[in-house]
Each structure stands twice: as structure tokens, then as C-alpha cells.
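Chemist: Need a 3D model of the following:
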Amino acid sequence: MTTRSDQPPGPGAGERPVLLPYADPAFVADPFPLYRHLREEAPVHRAVIAGGLDAWLVTRHEDALEALSDPRLGSDVRDATDTRLLRQLPDTEREAMLGNMLRSDPPDHTRLRRLVSQAFTAHRVAGMRPRVQALTDRLLDEVAPAGRADLVADFALPLPVTVISELLGVPVDDRHDFQRWTDRLITRGAEPPDPAVVNEAWQHMRGYITGLIRDKRAHPGDDLLSALVTARDEERRLTGDELIAMVFLLLAAGYITTVNLIAGGLAMLLAHPAQLGLLRSDPGLLPGAVEEFLRYDGPVNPGIARFAREDVEIAGVRIPRGSTVLIASAIADRDPVRFPDPDRLDITRRDNAHLAFGHGIHYCLGAPLARLEGEIAIGTALRRLPGLALAVRPHEIPWRPGGLRGPLTLPVTFTPAG
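Modeler: Here you go, the predicted structure:
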């Protein structure tokens, strides 16, 4: 493990903010050279991030780990002084989008998380393995005879969408609609989102969720959405807005980062033939490989937003109350002080304490399910698609622009079945 000499914050922590150039295709394809420069230059930078927003960027692992557990850094966007943050949300019924555990702090966060935590325990998730395996095999049955596929649209996307839909009790046939609305609500690039597009998508999403809730009241089942409706109607542990916000969070967060984990993991392997060969020869390396995919190029990029509830100091830099603090897990997870040879993909890496799922009270509730789906999907694809190879050169894979990272498409070829 390397060490870093003591040094004052670099120029990025001063007057002039660093621009994360989401309009530059080269940066979107590979942001890590710039990330490495920022981390080496200073532990904290003022930065212009996706959507043109201002933030304080925390770049080093030790500081990021502490910041994720600091109660002075909250998750409620209403604590931010930058009014542009709220303007990126629907201009009506914002409470029905904000009242979820991702955007709340204790005690509300504690109450909301407890309502759904039992659905995502390691034991409960382990019991889902046969169903996830069956869904994975069915999707591969459909593409295997062709010898060619887009592993995002044909595989990595429908698998987690189907899993979360079945867990919630949502009709799987509706997935194309709520995927489209979710993309319009959360996609971020260099420019602020179009308010008209955001408002229209949220109206569709809210109407859809309201209809789901109405159906579950009339016909409750043994699913998570029915349990949440009961918690709202009979136990009074949720407000109406909180119920809508919770369903939206579970639908969106329940699939989109897992899509990126599966597709991104496969893209990494196909771009690193030696690692692919190693995993093919020893499938027992798969759990560790998933952790390395999360560290090396995980689905949340550059990191996790928090808002300073009071003046706070990070790595010697004073950050004013109300500031947006972007805890850059994607940058910190390549910190050489924490990870030897961090820019090398190594599926045999030990002590892989990455921050891709966060840390502290907001640690990703769906982490066990994401790991299970990632292991099954990637392992089964390697087993059932012999000769799997990219149909384009690695640098030609298109990537999501900001906030969430993963291939938009992953065209591949393989030996056709049968």
C-alpha cells in the first residue's frame, strides 16, 4: 500500500471550480484519467458536475469513508442552498418524489428503511436464487441460437427489471413504460434536464404508481407492494406521498444499478481477455470478481451526493452549510493508498472494501440482491455463450453520461447454440 505526503489542498479547492466535462465523449467513455489527476492534486475540489451543478468533490478513500458516516452531511436535497437542485425535480408534487429513504435522514430514514429491510436480507435474497437462475436461463435461451445479441437490451436490462417487478408485485409487461419514465427522470448529462420532460415523465410515473396502489388495495397479494399498502392504510407508518416515493425508489433503484453492474462487468471482462480466461477456468472466483467490477468501474459514478447541514471541514477544507458534497466513490475506489495497483482490473483482489454500495446508514439495501443477480447473470452468460466476444472495439461501447455509469448497448457475438 502506498502513502501520500502531506500537502495542502490544490487549486481545485480554491476559487476556480473543476469542470467534469460530460459533453466530451472521451470523458464519458473513460473518466478515470481525469479522476486520477484530481485525486492526486487535492483531497477536495470545487467542481461543476452533471447538470451544470456546483459541488465539493471528495476524492480520497479515507475522507470519503468518513464523509459517508458524517451526520452533518445529510441526504435531504431541501437542505441545499443551490435552488437548481430542486428545479431538476418535478415542479409539482415534489414531496411525492422526495419522501423516500434515499433522500431522508433519521428519524424518517430509520422508519422508512425498516419497512422494507426484511425483503432484502441475505437469507431472503438467497431464497430467490432458483428464480433468478430460471429467469437468466430463459433470457439466454432466447438469444443463444442467434450467435449475436445486445447484452444490455436482451439480457442485462430485462433480468433485474423482472426480478424487482416480481418482488414488488408489479406486472412485468409494464416494464417498458416505467423504464422509459425512469430514464427521463434520472438521466444526467452536461446540461440541466428539460423541466417539461421531467414533469411529463413524473406525471406518467405517479399516475402509474397510483394505479398500482389502487389495484393492491383491491387485490392484495404476497408481495412487497401489498405490504407497503398495508403499512400505509392499516398501520399508518407511511404517508400517501411516502408510499408513492417508496414505490418509485424501489422500482428505479431496484433495477438500474444492477443493469449497469451486469453489463459493465461483462464489458470489463471482454475488454480484459486474461481476466476473462481466468474466470472461465475458475468459476469460484465469481463472487470476488463482482466485487472487483464494483470497485474498478461501478454503476454509481462519480459518487453519492450529500448536503452540508452545517459548516463542515473535510481534509482541511471548509465547506459551507447548504453546499452539495459529492462523495466520489468511483474516484476513491481507485485510491492507491487503499488499493494496490488500483487501475488494474484484478478479479483475484483481496481486501476489496470498495464504496460502490455506499457506507453507513444509507448503505445500499439492495446490495445482496444486486450481488446475487450479478453473479448469476455473468456466470451463466460465460457458461452458456461460448466464444463470447465484443462485436465492436472496446472504445466504441457507448456509456451513460453522468450519475449512473454503464454501457448503453453491449453488442456481442458468440457461437450459436444448436
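Chemist: When you work out contacts or count neighbours from here on, use the C-alpha atoms and nothing else.
Modeler: Noted.
Chemist: Can you give me the buried ones in stretch 298-311?
Modeler: Neighbour counts over stretch 298-311 (16 or more other CA atoms under 10 Å) mark 298-310 as buried.
Chemist: structure for this one too, so we can compare:
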Amino acid sequence: MGEPIVLPHEDPAFVADPFPFYRRLREGGPVRRVVTVRGMEAWLVTRYEDAREAFTDPRLTSDLRGATDPRLLEQMPSAERTSAMRSMIRLDPPDHTRLRRLVSKAFTVRRVAELEPRVQAITDRLLDAIIPAGRADLIEDFALPLPVTVISELLGVPLTDRDRFQEWTNVLLTQRPDRPDPEATDWAWQQMWSYLEGLLAAKRRDPADDLLGALITARDRDQRLDEGELVAMAFLLLVAGYITTVNLIGNGIVALLAHPGQLKLLRDDPGLLPNAVEEFLRYDGPVNPGILRIAAEDLEIGGVAVPRGATVIIATAVADRDPAEFPEADRLDVARTAGAHLAFGHGIHYCLGAPLARLEGRIAIGTALRRLDDLALAVPYEELPWQVGGLRGLEHLPVTFTPA
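Modeler: As a prediction, the model looks like this:
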């Protein structure tokens, strides 16, 4: 297979638009050896059919401890390393099955659906604050505070603690993989872990009708979540349900601003919003290039031999642009039926928070389009600052609109 291909994260053109590079990778083969932004070698699964199958292949494990490259764990801050091992996303059956079943009893479709009026109210309040100025940073002023407020309320974080909660969350989620700061990340993880332990203890003493309260009482016959699993689950719901939603909202809005015909189509027909959210997830999803697995044994993916212990990236961002699955895959089309995308994964690890992300994305983007007249970028598209590696989202989204 030759030398691995270095993903060019230092190239501003790649950071702004990695998809032409990804297209060449996909056209070159179903699995490509690459060097990631952290300098580690990985096997990138590039095609839709292979990626979908990889998500359900039991030979690809979510447990990172089997990786041949020890740096995969060593580069994680120590606090994250410890808690990640209790997290549902890093476990395989039967442990994953037990945790998923317990959490599903608390994090129900009904609980998410009941949030719709509150999500709308938070969205309107945030827009009320920026509309008079006629300009805003739609990440800092809108896309970021919306999901952190929603997840805080869902978990039952007291209003008086939310500033600290958001401070720790921002430290955790704004770390650049090419410029890691393990001390700051370790501090934030430890603060958050200690805080959640205390919050869970308080909710045991004084039960509340929120998600943490429901997780505490969730039972499956004689099984319950233990203390470490509860804290790890709260972490997972926070992190997975926060930054991915920020990126969904930001990426969706900027995609529309870069495609004025699609923006007009969606404004003229708001009934397309559910379709549009799926298309934003497919076209420029919040995780990039994809989701990590470890080869638990020697195997083949798409006819390519992958050795035991190899780090495998199921490249959802690349697979969701595969023209074999999505005709004219590089074209944004808000009327497209794109529900088969892999942005939320597939199989037993399919994102538990997907209904909440969809709800927030639909309300946030739809309300912004309805209320922000003459919405336009305040800087050239080429100057927008994108996150580097692992996730795909904007650090800032400066816009203008007609003040009211």
C-alpha cells in the first residue's frame, strides 16, 4: 500500500474545504493509510457501503486499549483517559448493551419531544438579544449558548452553576488537536467530574424530574448504573450533545449562505427544514473525518487487509459524499432525501442524542432564517476560521442582517 498519506491539516485550503482531498482519497481506494493531525497512523474507510458495514463489524472494537499505537491513549489527558473507559461509546457488548438499555429508559423520545417549546423559547431569547445590533457572531452568540443551555436544563444543572459549567465545557471542546494543552484539559475534566459527582449526590438526596434524576432511578431488572457509569454518562451526554449541535447549526447556516439558491428555496418552503437538516448532516457533518475503531483481529475491509491493533477511522464525512450512494454528492440540495447518511453513526453505537440534535438544528436554523432578514456573511467565506481535525465546525461565524 506504500507510505501513508499525511492529511494536510496545516494547509488552510484543506481546513476550509477538505472534501476535494477526501474525494481523491475515496477514488484511490476503499481503505487508505493516513497520518492524522495528531501524527498517528490510521486506516481510513472512505466508501459508504464499507463504512456502513464497518459500523456493525464486531471485529472492530470501540475499546481503544487494544490499539497497537500506544499514543492513542497517551495523548488523551489522564482524567479523560480514566473516564472514557467507563463511557458507553468506548464499550462493546455485553457492557455496551447493558448501559444503552439503561440509559434509553431515561433518555426517551418523549423526554426529547417535550423539550421543543423550551428549545424554541431559548432560541427566540438568543435572537432577541442580537437582532437590534444588525450583526453578530452566530457561533458565540447563538449556536454555542443554545445547546449548552438545553443540555444544562435537561441534565438539571442549577442556573447558578451554568457559567462555570460552560467555562469547563469550553476548555474541553475548544482544544485543537494540533496544539493540545493537556494541563488545561485535565483541569477542566477534573472540575467537571467532581462537579457532576456532587450534583448526582444532591439529586440522590433530593430527587428531581430531570435526566440525571431519571438516570439515577433507571433500572433494568436488577441492574442499575453505578456511580462511575452515571458520571461518565453525564459527560457523554454533555460533550456529544453539545459541540456536535453547535457544528450542525453553524455548518448548516454557512452552507446556506454559500448557496443562496438553496437559502431562498428553504425560506420559501419551511416545510423542507427536516429534509434540510439531514442534508446539512450529510453534506458537512459535525464529525470529521469520522469515528475511531480498533481492529480486534486481522480483517479485510473492502478487500483491503487491515492488521490487528490498527486504528481504523470510519470516515463518515468522506462516505457521506460517496456518489455511489448519493447522486451529485458534492452538491447541497435541501430537498434531497438524505436520511441514510452516517453522520450519527450506524448500528449499536448510533448516536443516542440524534433526536435532540435534529430538534435543536431544525428550530435554530429555521428560526434564524425566519427572523434574520438579509442574513449575509460579514467576511469573505475564505476568511472563516474552521476547527482543525476530529470535528468539523466554525470557531466564529460573523454575519450581518437587518436590525429590528
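Chemist: Superposing both, give me the TM-score.
Modeler: Once superposed, the chains reach a TM-score of 0.94 (TM-score structural alignment, normalised by the length of the second structure), with 403 aligned residues with a CA RMSD of 2.0 Å.
Chemist: Look up the closest residue to the spatially most central residue of the second structure, ignoring the ones flanking it.
Modeler: With distances taken as CA atoms, centre = their mean, the residue of the second structure nearest its centroid is residue 244 (2.9 Å). In space, not counting the residues next to it along the chain, residue 244 of the second structure is nearest to residue 286; the distance is 5.2 Å by CA to CA, 6 or more residues apart in numbering.
Chemist: Identify the residues contacting the aligned partner of that neighbour in the first structure.
Modeler: Under the alignment (TM-score structural alignment), residue 286 of the second structure pairs with residue 299 in the first structure. Neighbouring residues of residue 299 of the first structure by CA atoms under 8 Å, 6 or more residues apart in numbering: 257-258, 260-261, 264, 356, 404-406.
Chemist: which ones among the buried residues of stretch 298-311 of the first structure are found in strands?
Modeler: Mapping these onto strands (DSSP state E) picks out 300-301, 304-308.
Chemist: how big's the offset between the longest helix seen in the first structure and the second structure?
Modeler: Counting residues, the longest helix in the first structure under DSSP state H turns out to be helix 195-218. Once fitted to the second structure, helix 195-218 of the first structure is off its aligned match by 2.2 Å on average (mean CA distance after the TM-score superposition for the first structure).
Chemist: which residues sit in contact with the aligned residue in the second structure for residue 197 of the first structure?
Modeler: Counting by TM-score structural alignment, residue 197 of the first structure lines up with residue 184 in the second structure. Applying CA under 8 Å, 6+ apart, we find residue 184 of the second structure in contact with residue 171.
Chemist: One more: residue 393 of the second structure?
Modeler: 246-248, 250-251, 286, 386-387.
Chemist: mind redoing it with 7 Å?
Modeler: 247, 250-251, 286, 386-387 (CA atoms under 7 Å, 6 or more residues apart in numbering).
Chemist: Distance of it relative to residue 246 of the second structure?
Modeler: 8 Å (CA to CA, to the nearest Å).
Chemist: my guess is residue 51 of the first structure is in a helix, correct?
Modeler: Yes: counting by DSSP: H, G, I helix; E, B strand; the rest coil, one finds residue 51 of the first structure located in a helix.
Chemist: where do the strands sit along the stretch 51-200 of the second structure?
Modeler: Ranges of strands in the stretch 51-200 of the second structure, per DSSP state E, counting those that start in this stretch, are 60-61, 135-137.
Chemist: Mind checking those strands for the one nearest to residue 325 of the second structure?
Modeler: Residue 325 of the second structure lies closest, by CA to CA, to one member of these: strand 60-61, at 23.0 Å.
Chemist: which residues in the first structure does that closest one match up with?
Modeler: Using TM-score structural alignment, strand 60-61 of the second structure lines up with residues 73-74 of the first structure.
Chemist: how big's the offset between that stretch and the second structure?
Modeler: Stretch 73-74 of the first structure: mean distance to aligned residues in the second structure after superposition is 0.8 Å, counting by mean CA distance after the TM-score superposition for the first structure.
Chemist: which one of the buried residues of stretch 298-311 of the first structure is nearest residue 148 of the first structure?
Modeler: So of these, ranked by how close each gets to residue 148 of the first structure (CA to CA), first place is residue 299, at 24.7 Å.
Chemist: Tell me which residue of the first structure matches up with residue 73 of the second structure.
Modeler: Using TM-score structural alignment, residue 73 of the second structure lines up with residue 86 in the first structure.
Chemist: try residue 375 of the second structure
Modeler: Taking TM-score structural alignment, the alignment pairs residue 375 of the second structure with residue 388 from the first structure.
Chemist: likewise residue 268 of the second structure?
Modeler: In the first structure, the residue matched to residue 268 of the second structure (TM-score structural alignment) is residue 281.
Chemist: Report the separation between that match and residue 319 of the first structure.
Modeler: Distance, residue 281 of the first structure to residue 319 of the first structure, by CA to CA: 49 Å.
Chemist: Could you check which of those two has the larger neighbour count?
Modeler: residue 319 (20 against 10; other CA atoms under 10 Å).
Chemist: which residues touch the more buried one?
Modeler: Counting by CA under 7 Å, 6+ apart, residue 319 of the first structure touches 311-313.
Chemist: how near is it to residue 325 of the first structure?
Modeler: 8 Å.
Chemist: repeat for residue 168 of the first structure
Modeler: Residue 168 of the first structure sits 32 Å away from residue 325 of the first structure, taking CA to CA as the criterion.
Chemist: So which of those two has more stuff around it?
Modeler: Ranked by neighbour count (other CA under 10 Å), residue 168 of the first structure and residue 325 place residue 325 first, with 26 against 22.
Chemist: Quick one: map the more buried one onto the second structure.
Modeler: Aligned by TM-score structural alignment, residue 325 of the first structure pairs with residue 312 of the second structure.
Chemist: Go ahead and list the helix or strand containing the closest residue to that match other than its chain neighbours.
Modeler: Nearest residue to residue 312 of the second structure in three dimensions, chain neighbours excluded: residue 43, at 4.7 Å (CA to CA, 6+ apart). Using DSSP states H and E, the element containing residue 43 of the second structure is strand 41-45.
Chemist: can you list the residues that contact that strand?
Modeler: With CA under 7 Å, 6+ apart as the test, strand 41-45 of the second structure has contacts from 30-35, 51, 310-315.
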